[in-house]
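Undergrad: sequence and predicted structure below; questions after.
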Amino acid sequence: MTNYGDEATVRSILTGRGDTWAVVGLSTNTARAAYGVARFLQEHGKRIVPVHPKAETVLGEQGYASLADVPFGVDVVDVFVNSALAGEVADQAVAVGAKAVWFQLGVVDEDAYARTTAAGLEMVMDKCPAIEFPRLG
């Protein structure tokens, strides 16, 4: 597979573009990877926005059932859903005016990558910000 998210794109999203991260698939389940990554992002100065059908408050932040329900702009849409659903989330990210989309480890949809980048958004696929951020130094 091609490297979907080169060093420059990863750096741009983590250090330049993304202050508000909508974390799609984030719930109150502390055992899930989404919870740990969201906490990591908060600890590194990012505002997280939980997006989950239950619309739960997570890590002190109000949750929303969908990206369309978030009443303010988001910079990055961080996707913790399976690959079969990820393309729809990427399309929603484009529709709400996000600047970037980040598909987590194991989340791959090459068609969604093509659509999202063609729409002018930066995109990283099959990587984790909690791994990439420390690696950047």
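TA: Ah, there it is.
Undergrad: CA only for contacts and neighbour counts going forward, please
TA: OK.
Undergrad: ok, now which ones touch the most centrally placed residue in the chain?
TA: The C-alpha lying nearest the average C-alpha coordinate of the chain belongs to residue 78 (CA atoms, centre = their mean; 0.8 Å). By CA atoms under 8 Å, 6 or more residues apart in numbering, the contact set of residue 78 is 21-24, 101-104.
Undergrad: use this one as the comparison:
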Amino acid sequence: MPLTQDADLRTLLQETRVIALVGASDRPDRPSYRVKRTLQEHGYRVIPVNPQITGEHVHGEFVFRDLSQIGESIDLVDIFRNSAAAGEAVDEAIAVGAKAVWLQLGVINEAAAERAEAAGLKVVMDRCPAIELPRLEIAPIA
């Protein structure tokens, strides 16, 4: 079952250090752009992933084509894709050994969540970490 209890969400966010943001945008009017900045300001390293802007930089971080290009340990994959496309990102997260997947507000894919959980990943669906951080009163990472 996806994580829904405040204590579980708090633990996940407190244990996370490196986030890969799938569907990152270089456009300030896009939610993923603002969420990336918020997460960075909270102390997380946020690695943007978007095949359409690969090689560019967003908020000082190189944009990768896909998760397999990153080549370092990923604690959490934050997915800004529609519900149908989220499954592919979840499968990539499983393949690279991420510890958790977080499907953004409005993104619900039960089959992908089941695959992730079966592979040992923690799963959050239909929530935004940038909203949960202040709601759960999680202090910025030092």
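TA: Thanks, I have the structure now. Bear in mind that the values here come from a model prediction, so they are computed numbers and not experimental data.
Undergrad: now the TM-score, please.
TA: Overlay of the two chains. TM-score (TM-score structural alignment, normalised by the length of structure 1): 0.93; 134 aligned residues with a CA RMSD of 1.1 Å.
Undergrad: could I get the full set of strands for structure 2?
TA: Taking DSSP state E as the test, the strands found in structure 2 are 18-22, 45-49, 57-58, 61-62, 76-79, 100-103, 122-124.
Undergrad: nearest to residue 38 of structure 2, out of those?
TA: Nearest to residue 38 of structure 2, of all the strands of structure 2, is strand 45-49, at 9.9 Å by CA to CA.
Undergrad: which residues in structure 1 does that closest one match up with?
TA: On structure 1, the counterpart of strand 45-49 of structure 2 by TM-score structural alignment is residues 47-51.
Undergrad: contacts for that stretch?
TA: With CA under 8 Å, 6+ apart as the criterion, stretch 47-51 of structure 1 contacts 19-27, 38, 41-42, 56-58, 61-67.
Undergrad: so how do I select the buried members of the residues you listed in PyMOL?
TA: The PyMOL command for the buried members of those (criterion: 16 or more other CA atoms under 10 Å) is given here:
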select buried, resi 19+20+21+22+23+24+25+26+27+38+41+42+56+57+58+63+64+65+66+67
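Undergrad: can you give me the neighbour number for residue 44 of structure 2?
TA: 19 (other CA atoms under 10 Å).
Undergrad: before we move on, back to that, how about the contacts of residue 78 of structure 1 in a markdown table, adding distance to residue 5 of structure 1?
TA: Output for these, formatted as a markdown table (distance: CA to CA, whole Å):
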| residue | distance to residue 5 of structure 1 |
| --- | --- |
| 21 | 17 |
| 22 | 19 |
| 23 | 18 |
| 24 | 19 |
| 101 | 10 |
| 102 | 9 |
| 103 | 10 |
| 104 | 11 |
